[in-house]
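Asks: Please find the sequence and the predicted model below.
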Amino acid sequence: MRVIFNEELKQVADDLDRMAQDVSRAIHGAGDALLKSDVEAAQTVIDGDIEIDALESSVIDQCIRLLAKQSPVATDLRVIVSTLRLSATFERMGDLARHIAETARRTYPQPTLPPETQQLFTEMQEFLDMTADRLVSMLSDRDAQTAERIIVDDDQLDQLHHQTFDLALSDEWTGSKQQMIDMVLLARFMERLGDHAVSAARRVVYIVSGFDPTKEPAGEDPD
């Protein structure tokens, strides 16, 4: 009976890993769509969101069956409940990447944002690309140290997000009102991607340690 349970639990973990990989690709693709006006990348992200949704449904169904049939306790219960939460988080991240891609597709072939935003949004996307890669390795290895880096480093993205408001209100702004609306929404989507990555990282730390970490988990000074 335990062998069957472990096999089923591994299948759930494999599906969750696939979700993380799909979300990572979606984040990278959404960045290409936005910053490079790559309409093919945008369409790939939009189409790929269906697979992320399907994986979430599969993970939920499998977890419910495990809870109903196996009545797990202790660590097993923590893993299954956390897996449910992680699948919902990844599904939402896929939606946010799709929103970015849809905005880029809507404005194609024109750039979505004016030139003065390019550097700031490039920095935000580079941060998200790094975070997306970290998510995949964190989940596959159940790496609490990588999870803690995601949590701590999120402040960098928050600071970049705040700069978008300053830019919108500055004399440097040359874009249209529609571009200003798009910029504010896109920046919010990107900031929320970071927040969801933090949520996923906190959940992985919980799986590994049994403790819910704070915004700034205790540990050695990275410097």
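Replies: That came in fine, so what should we check first? Here the structure is a predicted model, which means the values were calculated and not measured. Numbering: from 1, shown residues only.
Asks: CA only for contacts and neighbour counts going forward, please
Replies: Noted.
Asks: I'd like to know how far Phe165 sits from Ala187.
Replies: Here Phe165 is placed at a distance of 9 Å from Ala187 (CA to CA, to the nearest Å).
Asks: The two: which has the busier surroundings?
Replies: Ala187 (24 against 14; other CA atoms under 10 Å).
Asks: So Gln62 versus Gly94, what's the distance?
Replies: 20 Å.
Asks: Going by residue numbers, what spans are helices in the protein?
Replies: In the chain, the helices defined using DSSP state H lie at 2-36, 39-70, 74-107, 118-141, 144-169, 177-209.
Asks: ok, back up a step: looking at Gln62 and Gly94, which one has more neighbours?
Replies: Gly94 (28 against 19).
Asks: That one against Asp49, yeah?
Replies: Yes. Between Gly94 and Asp49 there is a contact at 5.9 Å, judged by CA atoms under 8 Å.
Asks: Please identify every residue contacting each of those two.
Replies: Common neighbours of Gly94 and Asp49, using CA atoms under 8 Å, 6 or more residues apart in numbering, are Ala26.
Asks: tally of neighbours for Gly210?
Replies: Gly210: 14 neighbours (other CA under 10 Å).
Asks: now do Asp155
Replies: Neighbour tally, Asp155, other CA under 10 Å: 15.
Asks: what about versus this one:
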Amino acid sequence: MREAYHVELEQLADKLAAMSVQVADAMERATQALLDADLAVAEQVISDDAKVDDARAACEEQAYALLALQAPVATDLRTVLAAIHAAESLERMGDLALHVAKAARRRHPEPVLPEQVRGYFAEMGQIAVRLARQAEQVIKTKDVGAAKELESDDDQVDDIHRHLFTVLMDREWPHGVAAAVDVTLLGRFYERFADHAVSVARRMIFVVTGRMPGYGPGDDEI
């Protein structure tokens, strides 16, 4: 009975890891659609979002069943609770990729981004996808050190996001209000995507250590 229970816990982790792959692929394609004004790729991201929603529902259903039927304690309980929260973050990451794809579709056939900021979004997209793929590995391995490493990559996205505001506030910004609004919103989507990837990693730290980074003494270095 206990062996079957732990198999179910492993299956739950596998589902979360698969969700990480889904949202990484979604943001990779959404960024491609954004940079290339590729309507077909944008439509693919939009149609595939339902699969991410279904994956979250499947994770939550299994997690709640484990809570109800197995009454887990200690590390097992933390694993189930972390899975519920991680599935929520991963679904939100999928939603953020969806928003990027919808922006590309909304402006098609015109490009969304002025040439002046394309490089920033190409870099944020690369980092965001890398964070999601790192989150997949953290879910699989529960490697606390690897989980902490996501923070530094997230800082890079934050730095680019902040720099975008200096670009937009420049008196010489020549692209008008609509472009400034698009850039502001899109920058926020990438910044939040990265934050959610870090949140997933922090949930795995919680599974291993019993503490959420940032919520207890001694967590400042995490």
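Replies: Cool, the structure landed. The shown structure was predicted, so the numbers you read here are calculated from the model rather than taken from an experiment.
Asks: Please produce CSV containing the helices of structure 1, extended by distance to Ala218 of structure 1.
Replies: Listed next are these as CSV, based on distance: least, CA to CA, whole Å:
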stretch, distance to Ala218 of structure 1
helix 2-36, 26
helix 39-70, 31
helix 74-107, 21
helix 118-141, 18
helix 144-169, 9
helix 177-209, 12
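Asks: Pro217 of structure 1 is nearest to which of those?
Replies: helix 144-169 (6.5 Å; CA to CA).
Asks: now for the closest one, which elements pack on it?
Replies: Judged by 3 or more CA pairs under 8 Å, 6 or more residues apart in numbering; DSSP states H and E, helix 144-169 of structure 1 is in contact with helix 118-141, helix 177-209.
Asks: Tell me which of those helices is the most buried.
Replies: For these, the largest average neighbour count (mean count of other CA atoms under 10 Å) is found in helix 177-209, namely a mean of 20.
Asks: Show me what that one is packed against.
Replies: So helix 177-209 of structure 1, by 3+ CA pairs under 8 Å, 6+ apart, packs with helix 74-107, helix 118-141, helix 144-169.
Asks: and the last one, how far from structure 2 on average?
Replies: It stands for helix 144-169 of structure 1. Here helix 144-169 of structure 1, set against structure 2 after superposition, deviates by a mean of 1.4 Å using mean CA distance after the TM-score superposition for structure 1.
Asks: That helix: which residues count as buried?
Replies: Within helix 144-169 of structure 1, the residues that count as buried by 16 or more other CA atoms under 10 Å are 144, 146-151, 154, 157-158, 160-161, 164, 167-168.
Asks: so what's Arg134 of structure 1 up against?
Replies: Thr146, Ala147, Ile150.
Asks: Oh, that last question was meant for Leu186 of structure 1, not what I typed.
Replies: Ile100 are the contacts of Leu186 of structure 1 under CA under 8 Å, 6+ apart.
Asks: Just give the nearest non-adjacent residue to His161 of structure 2, would you?
Replies: Leaving aside its chain neighbours, His161 of structure 2 sits nearest to Gly187 (5.8 Å; criterion: CA to CA, 6 or more residues apart in numbering).
Asks: Show me what that neighbour aligns to in structure 1.
Replies: Using TM-score structural alignment, the partner of Gly187 of structure 2 in structure 1 is Ala187.
Asks: can you tell me how far its match sits from Arg142 of structure 1?
Replies: Ala187 of structure 1 is 29 Å from Arg142 of structure 1, by CA to CA.
Asks: Equivalent analysis for Ile46 of structure 1, please.
Replies: Separation of Ile46 of structure 1 from Arg142 of structure 1 (CA to CA): 29 Å.
Asks: So if I had to pick from those two, which one is more boxed in?
Replies: Ile46 (22 against 17).
Asks: Now for the closest residue to Arg203 of structure 1 other than its chain neighbours, how many residues are close by?
Replies: In this structure, Arg203 of structure 1 finds its nearest non-sequential neighbour in Ser82, 6.2 Å apart by CA to CA, 6+ apart. By other CA under 10 Å, 19 other residues sit near Ser82 of structure 1.
Asks: How about the contacts made by Ser82 of structure 1?
Replies: Counted by CA under 8 Å, 6+ apart, Ser82 of structure 1 has contacts Arg203, Val204, Tyr206, Ile207.
Asks: which one in structure 2 is aligned with it?
Replies: Using TM-score structural alignment, Ser82 of structure 1 sits opposite Ala82 in structure 2.
Asks: Its match and Ala37 of structure 2: what is the separation?
Replies: According to CA to CA, Ala82 of structure 2 and Ala37 of structure 2 sit 37 Å apart.
Asks: With Val198 of structure 2 instead?
Replies: Counting by CA to CA, the gap from Val198 of structure 2 to Ala37 of structure 2 is 29 Å.
Asks: Glu3 of structure 2 too?
Replies: Look at Glu3 of structure 2 and Ala37 of structure 2: by CA to CA, they are 50 Å apart.
Asks: More neighbours: those two, which one.
Replies: Ala37 (23 against 8).
Asks: Not counting residues beside it along the chain, what's closest to the more buried one?
Replies: Counting by CA to CA, 6+ apart, Ala37 of structure 2 lies nearest to Pro111, which is 5.3 Å off, once chain neighbours are set aside.
Asks: what residues are up against that neighbour?
Replies: Contacts for Pro111 of structure 2 (CA under 8 Å, 6+ apart) come out as Leu34, Leu35, Asp36, Ala37, Ala104.
Asks: Format those as a markdown table; extra columns: distance to Glu88 of structure 2.
Replies: Below are the contacts of Pro111 of structure 2 laid out as a markdown table (distance: CA to CA, whole Å):
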| residue | distance to Glu88 of structure 2 |
| --- | --- |
| Leu34 | 25 |
| Leu35 | 28 |
| Asp36 | 30 |
| Ala37 | 29 |
| Ala104 | 25 |
